[in-house]
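> Below are the sequence and a predicted model for it; my questions follow.
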Amino acid sequence: MRLVFAGTPETAVPALEALLESRHEVVAVITRPDAPAGRGRRLTPSPVAERAAEAGVEILKPAKVKDPEFLDRLREIAPDCCPVVAYGALIPRTALDIPRHGWVNLHFSLLPAWRGAAPVQHAVLHGDDITGAATFQIEEDLDTGPVYGVVTEPILPEDTSGDLLGRLARTGAHLLVATMDGIEDGALEPRPQPVDGVSYAAKLTPDDARVDWSKPALHVDRLVRACTPAPGAWTTFRGERLKLGPVRPAPDAEPLAPGRLRVTKREVLAGTGTHPVLLGQVQAQGKQRMDAAAWARGVHPTDEDELT
C-alpha cells in the first residue's frame, strides 16, 4: 500500500523505520512543525522529520491538519492508508476521508483502557500489572475507534514510563506493520471497543509531578517512575526545586515523618505517609544529576530540613 505516516517524537521513529523496511511504500511523512529546542532555543525538526529526511521521504509539516494547502497535497499523494504514532494533533473529518483505508493509530494501551495523551504514564502511576499497544481506526472522537490488533507487555516493578514506552515502541512497530499487511490482504476487520473498562489518561503536568510526601511510599514510588523522564518528578529542599529520579521503597527502615531525611554515608532515606523511600539520583537547581548520597554530602541536611 501507499502510506503517509504521521508521527512526531522519538517514540514514533521505530514504527516509521519498520514501515520503511516493510513491503509497503512510505510516500510521505506528516509531522509537527519545527519547535524550539536546546539552550539556544533554535527551531529543530522533530525526530520523525529527521528520520524521514535521511530516507528521502517527502515531509509535510502543517500548522493545522485542516489547512487547505495540506489537504490538497494529501489528496494529490492519494495514500491508501495513513498510519499514525504520537502525531500530536487531532485529525479532522476532512482529512480522515482522504485515504481509502482511513487513518490507523498505534496507541500505547490496551483500549479502551487509558484513552488519551499519557497512557503509559497512567499505567505506571496506577500500578497496572499489564499494558500493551493497540492499532485502531481513527474516528473524530478521542481513541474510540474499532481495534485491529493488540500486543501485551508486562509492567516490571522498577519500570519508568521511559523504560516501558521504549519497549512498547518496538513491539508496537511490528504490530503496526502487521496491521498494514492485514488491511491490504483483507484479512483484518476492526472490532468495536468494549463499552466497559473505559479510562482516560490526561497529560501529566509539572504540577502533577510534585511529590506529596504524606502519601504512602507505594504512591511516591509510582509517581516518580510515572514522571520519569517527563515531566520529571520533583520536590523542594530549602525552598529550591530538587528533581528526583526513581526511588525505592524501604519497608524495613525505621519510620520517618513525611519529608524528613535520614542520611548515611551511602544512602538517603525520605519519610512518607507509610515507610521511608530510598532516594536514587537527584538534581538541584543549576547542578548536574548525582546520587542522593553525594548531594547530601554537599548540602549537609540538618534535623530541621525536610522535603516539601
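That came in fine, so what should we check first?
> use CA for all of it now, contacts and neighbours both
Fine.
> Which helix or strand contains residue 71?
helix 68-77 (DSSP states H and E).
> Can you give me the buried ones in that helix?
70, 71, 74, 77 (16 or more other Cα atoms under 10 Å).
> go on, stretch 84-103?
84, 85, 86, 87, 91, 95, 96, 98, 99, 101, 102, 103.
> So what would you say the end-to-end distance of it is?
7 Å (Cα to Cα, to the nearest Å).
> contacts for that stretch?
Stretch 84-103 is contacted from outside by 5-9, 11-12, 15, 30-32, 65-66, 71, 74-75, 78-83, 104-107, 137-140, 183, using Cα atoms under 8 Å, 6 or more residues apart in numbering.
> any idea how far it is from the chain center?
20 Å (Cα atoms, centre = their mean, to the nearest Å).
> Same question for stretch 54-62.
Centroid separation between stretch 54-62 and its chain, computed with Cα atoms, centre = their mean, is 23 Å.
> now do stretch 266-274
28 Å.
> And the residue nearest to residue 252 when sequence neighbours are not counted, how far from residue 212?
Excluding the flanking residues, the one nearest residue 252 by Cα to Cα, 6 or more residues apart in numbering is residue 275, at 7.8 Å. Per Cα to Cα, residue 275 is found 14 Å from residue 212.
> And for residue 290?
Taking Cα to Cα, one finds residue 290 at 22 Å from residue 212.
> and these two? which has more neighbours close in?
Ranked by neighbour count (other Cα atoms under 10 Å), residue 290 and residue 212 place residue 212 first, with 19 against 14.
> and the gap between the more buried one and residue 270?
Per Cα to Cα, residue 212 is found 12 Å from residue 270.
> Residue 183 too?
53 Å.
> So which of those two has more stuff around it?
Set residue 183 next to residue 270 and count neighbours by other Cα under 10 Å: residue 270 wins out with 25 against 17.
> wait, that one sits on residue 255?
No. If you go by Cα atoms under 8 Å, residue 270 and residue 255 don't touch, sitting 9.4 Å apart.
> this is the comparison structure:
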Amino acid sequence: MAVPSLDALVAAGFDVVAVLTRPDAPLGRKRVLTPSPVAVRAAELGIRIIHASKVDAAVTGQIAAAAPDVAAIVAYGGLIPRAALDVPRHGWINLHFSLLPAWRGAAPVQRSLIAGDDVTGAVTFLLEEGLDTGPVFGTLTESVRPDDTAGALLERLSHSGAVLLTQTLSALDAGRAAAVPQHGEVSLAPKLSLEDGRLDWQQPALAIGRRARGVTPEPGAWTTLDGQRIKLEPVVMRPGEAALKPGQLALAGKSVLVGTGSHPVELTRIQPSGKKMMTAADWARGQATLESVVFE
C-alpha cells in the first residue's frame, strides 16, 4: 500500500532520505525471507532502508541521523513513540484509509466493508501518540462498489491517497497546510484475526457477503466441513433462489449455492484444506452427493 505513495513523492521531486519498513518476512509454503514491497521499491530507487518491527530508541536514532524535515507514514501498523514523533520538525503525516474519526485503527477498509458502508475514503493527518486522533490536513472520498473486496478497495485508495499525500506535503512545504480537529462519531478498526474470516451461515446473506468481501484477501473468508477449514472467495447474492437451510449446499444449473439466514448465496471459488483454490463447480464435482453436504 505504500509503494504508490513512495513513487508519487519521488516523482514530485521530494528528497526521500530513507524508508522505514518491516524486516524481511518468511512468505509462502517454503517460508522464504522476502522484503516488503516498499523495501523492494526503495532499493530500486537507491533509497536507504531502515528495517524495524517497532520504533525503539535505536530506530529513533537512525531516523534522527537521516534528519528528515517531515515523515510520511502509510500503512505502517505500529505506534510511533513520542521521542520519534519529535524528530521531524514538521512531524509525521499519516495517510489513513478511512474518513476519520470513523474507523481508527489497523483495518479501516476491511471494517468499513464488513459494516456495509457505502462511502469511504482517505485522509492525511498529523500523527499523535493517540490512536489516529490527530488533526486532519486533507480528505478524499471513494464510493464502495457492490463487488469491492478489501484488496480491490485498498488498491484504489493507495493510488488516490498517494496524490493526497503529495498534495499535503507540498502544501506543508509551502506553508499553506492547515490541519483541523476531527469531528464526528468515532469507530474503531482493530486488526483482523483469522476468526474474523469465519462465515456464520445463520446470518443474512447480505451480512455474509459483506464479511467475505471485507476479509479478502486477508485473512480470507472460510467455513468448516467435517471439522476441516475451507477457504472461500467472495460470494454472490442470489435472492431469487429457493430457500435452503443455513449451511446447506445445492446445485442450480452449474452454480453452487449455500443457504444462509435469508436467501442463498452462490460460491465462486473454494480452497479445501491442503489443496489449491478451485472453482466451486470443480469442487462440487468431487462431492458424491452435494445435497448432503452442510457447512458448519
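Structure received. Since the structure is predicted, the reported quantities are computational estimates derived from the model, not experimental observations.
> After superposition, what is the TM-score?
The TM-score (TM-score structural alignment, normalised by the length of structure 2) is 0.97; 296 aligned residues with a Cα RMSD of 1.2 Å.
> As CSV, the buried residues of helix 68-77 of structure 1 with distance to residue 169 of structure 1 would be great.
Output for the buried residues of helix 68-77 of structure 1, formatted as CSV (distance: Cα to Cα, whole Å):
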residue, distance to residue 169 of structure 1
70, 28
71, 28
74, 26
77, 27
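> Which residue ranges of the stretch 151-296 of structure 2 form helices?
All helices of the stretch 151-296 of structure 2, identified by DSSP state H, counting those that start in this stretch, fall at 205-214, 280-285.
> Let me know which of those is tucked in deepest.
Mean neighbour count (mean count of other Cα atoms under 10 Å) peaks for helix 205-214 among the helices of the stretch 151-296 of structure 2, with a mean of 25.
> Have a look at how far, on average, that one is from structure 1.
Taken over the aligned residues, the distance from helix 205-214 of structure 2 to structure 1 averages 0.5 Å (mean Cα distance after the TM-score superposition for structure 1).
> what packs against that helix?
For helix 205-214 of structure 2, the elements it packs on are helix 108-115, strand 221-225, strand 236-237, judged by 3 or more Cα pairs under 8 Å, 6 or more residues apart in numbering; DSSP states H and E.
> 10 Å instead, please
Under the contact definition 3 or more Cα pairs under 10 Å, 6 or more residues apart in numbering; DSSP states H and E, helix 205-214 of structure 2 sits against helix 108-115, helix 150-173, strand 221-225, strand 236-237, strand 265-267.
> and the fourth one, what does it pack onto?
It refers to strand 236-237 of structure 2. On a contact count with 3+ Cα pairs under 10 Å, 6+ apart, strand 236-237 of structure 2 meets helix 205-214, strand 265-267.
> make it 6 Å
The helices and strands touching strand 236-237 of structure 2, judged by 3 or more Cα pairs under 6 Å, 6 or more residues apart in numbering; DSSP states H and E, are strand 265-267.
> What is the strand it packs on packed up against?
By 3+ Cα pairs under 6 Å, 6+ apart, strand 265-267 of structure 2 packs against strand 236-237, strand 255-258.
> Pick the most deeply packed of these.
strand 255-258 (a mean of 22).
> Residue 122 of structure 1: what's it in contact with?
Taking Cα atoms under 6 Å, 6 or more residues apart in numbering as the contact definition, residue 122 of structure 1 lies against residue 201.
> which residue lines up with it in structure 2?
Residue 122 of structure 1 maps onto residue 111 in structure 2, with residues paired by TM-score structural alignment.
> gap between that match and residue 216 of structure 2?
Taking Cα to Cα, one finds residue 111 of structure 2 at 12 Å from residue 216 of structure 2.
> Could you do residue 49 of structure 2 as well?
29 Å.
> And residue 242 of structure 2, by the same measure?
27 Å.
> higher neighbour count, those two?
For residue 242 of structure 2 versus residue 216, the count of surrounding residues by other Cα under 10 Å is larger for residue 216: 20 against 10.
> Out of the helices and strands packed on helix 205-214 of structure 2, the one nearest residue 284 of structure 2 is which?
Closest approach to residue 284 of structure 2 among these is made by strand 265-267 (10.3 Å; Cα to Cα).
> what span of structure 1 lines up against that closest one?
By TM-score structural alignment, strand 265-267 of structure 2 lines up with residues 277-279 in structure 1.
> And the contacts of that stretch?
Counting by Cα under 6 Å, 6+ apart, 247, 248, 249, 250, 268, 269, 270, 292 sit against stretch 277-279 of structure 1.
> Repeat the analysis, applying 10 Å as the threshold.
Stretch 277-279 of structure 1 is contacted by residues 213, 216-218, 220-221, 244-251, 253, 256, 261-262, 267-271, 291-293 when judged by Cα atoms under 10 Å, 6 or more residues apart in numbering.
> And for stretch 67-78 of structure 1?
So stretch 67-78 of structure 1 is contacted by 2-4, 27-28, 30, 60-65, 94-95, 97-100 (Cα under 10 Å, 6+ apart).
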